[in-house]
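Peer 1: No sequence on hand, only this structure:
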């Protein structure tokens, strides 16, 4: 299964833009996330919908290391652009699926029965691109506002013995026409806005307290989502270009995607994706 990551293309695009006099910073780091992801599916026996939990039913890891990359270009004293990318890729093997289920993707029903081995994949990439402006500046501090765009790239896959049929061919809620070894569903949310504030205070030369808070909530067409990102940390400059950052971070993403079907009675694979992190994070950055 191939998963798409937009980061390399956007990095090339950003770095290839006309240069402005200022500081360019690359920051690399990571923390552990706590995930709770579910999808609305159909019980093939009763024909009723139920919630399939990726962590408990399909055994995907609840806690996983989450790397991140952040690029920041600060210019003309008060202005900066940022590019932020986080990745959560998980897969698991269920030896004997307990609860059978059906999902519909693009007017096709996929029937996954109990008792069989199933490999499940869920890859989520979160990308934010935005602009910040230092509203207040002093000799050792700055306070600013930010406005950005937030996009999620979701790749879901199942591999096993899976029945498949068109919506019109399903008989007594069972697909028996053929079987396939793998199905993949990819979904990309439209770029959605997030707003934030940030503040930095250098209390000793080379030592800076940093803080930021970003928030996003929207309900638009088939997507409803919320993002909260609050960070308080300490940056230490140990060479002219290198800095080490230790921070306490609260990060939460909660997105519902309600997919539509041509058949109003059919249950499409609606997603609810939630993961959060509360705790320390570590990163290293270089400015040139």
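Peer 2: Nice, thanks for sending it over. The model shown is predicted, which means the values in this text are computed figures rather than measured ones. Residues are numbered from 1 along each chain as shown.
Peer 1: use CA for all of it now, contacts and neighbours both
Peer 2: Noted.
Peer 1: Tell me which other helices or strands the strand of greatest length in the chain touches.
Peer 2: Taking DSSP state E as the criterion, the chain has its longest strand at strand 141-166. Helices and strands touching strand 141-166, by 3 or more CA pairs under 8 Å, 6 or more residues apart in numbering; DSSP states H and E, are strand 108-112, strand 118-137, strand 178-188, strand 192-204.
Peer 1: quick check: angle from it to strand 178-188?
Peer 2: When axes from the mean of the first three to the mean of the last three CA atoms, to 10 degrees is applied, the directions of strand 141-166 and strand 178-188 differ by 160 degrees.
Peer 1: Next, the angle strand 192-204 makes with strand 141-166.
Peer 2: Using the same axes, to 10 degrees: strand 141-166 against strand 192-204 is 150 degrees.
Peer 1: Can you give me the buried ones in strand 141-166?
Peer 2: 141-165 (16 or more other CA atoms under 10 Å).
Peer 1: for the most centrally placed residue in the chain, what are its contacts?
Peer 2: The C-alpha lying nearest the average C-alpha coordinate of the chain belongs to residue 126 (CA atoms, centre = their mean; 3.7 Å). Residue 126 sits next to 85, 86, 87, 150, 151, 152, 153 when contact means CA atoms under 8 Å, 6 or more residues apart in numbering.
Peer 1: Excluding chain neighbours, give the residue nearest to it in space.
Peer 2: Leaving aside its chain neighbours, residue 126 sits nearest to residue 152 (4.7 Å; criterion: CA to CA, 6 or more residues apart in numbering).
Peer 1: How about residue 141?
Peer 2: residue 201 is the one closest to residue 141 (CA to CA, 6+ apart), at 4.3 Å.
Peer 1: separation between that neighbour and residue 278?
Peer 2: Counting by CA to CA, to the nearest Å, the gap from residue 201 to residue 278 is 23 Å.
Peer 1: And for residue 51?
Peer 2: 26 Å.
Peer 1: any chance you could map the helices in the protein?
Peer 2: In the chain, helices defined by DSSP state H lie at 7-15, listed in chain order.
Peer 1: just to revisit the earlier point, right, so the helices and strands packed on strand 141-166: which one is the most enclosed?
Peer 2: strand 108-112 (a mean of 23; mean count of other CA atoms under 10 Å).
Peer 1: got another, please set it beside the one above:
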């Protein structure tokens, strides 16, 4: 199944949910003007590829698609801080945000030659590498149905990822690095449901697909499901699962390349509201 088909199915599911939700419902009291969740993001599995092309005199030479784990011996699990939250400025309108930063390192004796930007690393090189990504999401969320025990919403916003990659040959004097920031529009669907007054299930799915643009092409999907316990009046605790995938190709005249990443992780956090 193609990503485009997944996008169509997700959109159809969101429209169906909207159609099946009662059209008329009383707004819940404005007792959650804001929410701030801070915790740990335990990334249990991450992998991806990076590619940096070479451009000389307007002629582009496609670089090697470098597998982070296989070719660079990169880390595939780590624990990082994560921040999520929202501010509700009207009963059915709010702004959501998320932030996390993942720094990964790798060390390996290369088994094949790698073309990365203007540098070719020969087989047998001892490669020291870094791949750092910082993600910031900001979305406007509209709740088309909101009651004390359930809230269903649609969202639109920006998913901004900054990627810094570097590869160095120990003792060989070869080094290459690159940085790129990709702001991508995202669309999403969210469902929050209270099993009891204190136990809540929270889920959201965000996606983006762009196959033709001046500088960026790519696809993104991000799914989160979590359970929260409102232990105290303004403080609670939660845990959940997150899976995120990003494929992006950059066709800027000054730099060309591609980056893909898949993250699977567990979230543990404290929420204040």
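Peer 2: Right, received. Where do you want to start? Note that the structure is a prediction, hence the values are computed from the model and not measured.
Peer 1: show me the contacts for the residue nearest to residue 141 of the first structure.
Peer 2: 140, 141, 142, 208, 209, 210.
Peer 1: Can you give me the neighbour number for the last one?
Peer 2: Yep, that's residue 210 of the first structure we're talking about. Neighbourhood size, residue 210 of the first structure [other CA atoms under 10 Å]: 20.
Peer 1: Map it onto the second structure.
Peer 2: Aligned by TM-score structural alignment, residue 210 of the first structure pairs with residue 202 of the second structure.
Peer 1: Against residue 242 of the second structure, how distant is that match?
Peer 2: 12 Å.
Peer 1: likewise residue 60 of the second structure?
Peer 2: 37 Å.
Peer 1: More neighbours: which of those two?
Peer 2: Counting neighbours by other CA under 10 Å for residue 60 of the second structure and for residue 242 shows that residue 242 has the greater number, 20 against 13.
Peer 1: And the more buried one? What does it align with in the first structure?
Peer 2: By TM-score structural alignment, residue 242 of the second structure lines up with residue 249.
Peer 1: surely its match meets residue 278?
Peer 2: Yes - contact between residue 249 of the first structure and residue 278 holds when scored by CA atoms under 8 Å: they sit 5.7 Å apart.
Peer 1: Confirm residue 9 of the second structure sits in a helix?
Peer 2: Yes - assessed by DSSP: H, G, I helix; E, B strand; the rest coil, residue 9 of the second structure belongs to a helix.
Peer 1: Translate it into the numbering of the first structure.
Peer 2: Aligned partner of residue 9 of the second structure by TM-score structural alignment: none.
Peer 1: Distance check, residue 9 of the second structure against residue 181 of the second structure.
Peer 2: Applying CA to CA to residue 9 of the second structure and residue 181 of the second structure gives a distance of 29 Å.
Peer 1: so residue 107 of the second structure touches residue 72, yeah?
Peer 2: Yes - counting by CA under 8 Å, residue 72 is a contact partner of residue 107 of the second structure at 6.2 Å.
Peer 1: joint contacts of the two?
Peer 2: If you check residue 107 of the second structure and residue 72 against CA under 8 Å, 6+ apart, the residues they both contact are 127, 128, 129.
Peer 1: isn't the second one right up against residue 168?
Peer 2: When you say that, I think you mean residue 128 of the second structure. Yes - Residue 128 of the second structure is within contact range of residue 168, at 5.2 Å (criterion: CA under 8 Å).
Peer 1: quick one on the thing from earlier: TSV for the helices and strands packed on strand 141-166 of the first structure, including distance to residue 232 of the first structure?
Peer 2: Converted to TSV, those look like this (distance: least, CA to CA, whole Å):
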stretch	distance to residue 232 of the first structure
strand 108-112	45
strand 118-137	18
strand 178-188	30
strand 192-204	10
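Peer 1: Nearest to residue 64 of the first structure, out of those?
Peer 2: strand 118-137 (12.1 Å; CA to CA).
Peer 1: Could you tell me where the closest one falls in the second structure?
Peer 2: Using TM-score structural alignment, strand 118-137 of the first structure lines up with residues 127-146 of the second structure.
Peer 1: Average offset of that stretch relative to the first structure?
Peer 2: Aligned to the first structure and superposed, stretch 127-146 of the second structure gives a mean residue distance of 1.1 Å (mean CA distance after the TM-score superposition for the first structure).
Peer 1: How far does that stretch sit from its chain's centre?
Peer 2: 5 Å (CA atoms, centre = their mean, to the nearest Å).
Peer 1: now do stretch 83-98 of the first structure
Peer 2: Here stretch 83-98 of the first structure is found 12 Å from its chain centre; the criterion is CA atoms, centre = their mean.
Peer 1: And for stretch 150-157 of the second structure?
Peer 2: Using CA atoms, centre = their mean, the offset of stretch 150-157 of the second structure from its chain centre is 18 Å.
Peer 1: average gap between that stretch and the first structure?
Peer 2: Using mean CA distance after the TM-score superposition for the first structure, the mean distance for stretch 150-157 of the second structure is 1.3 Å.
Peer 1: show me what contacts the residue mapped onto residue 178 of the second structure from the first structure?
Peer 2: Under the alignment (TM-score structural alignment), residue 178 of the second structure pairs with residue 185 of the first structure. Residue 185 of the first structure makes contact with 105, 155, 156, 157 under the criterion CA under 8 Å, 6+ apart.
Peer 1: Quick check, the last one in contact with residue 120.
Peer 2: Yes - under the criterion of CA under 8 Å, residue 157 of the first structure lies in contact with residue 120, with a separation of 5.8 Å.
Peer 1: Quick one: end-to-end distance for stretch 186-195 of the first structure.
Peer 2: End-to-end distance (CA to CA), stretch 186-195 of the first structure: 27 Å.
Peer 1: Ignore what I typed, I meant stretch 54-68 of the first structure.
Peer 2: First-to-last residue span, stretch 54-68 of the first structure, CA to CA: 23 Å.
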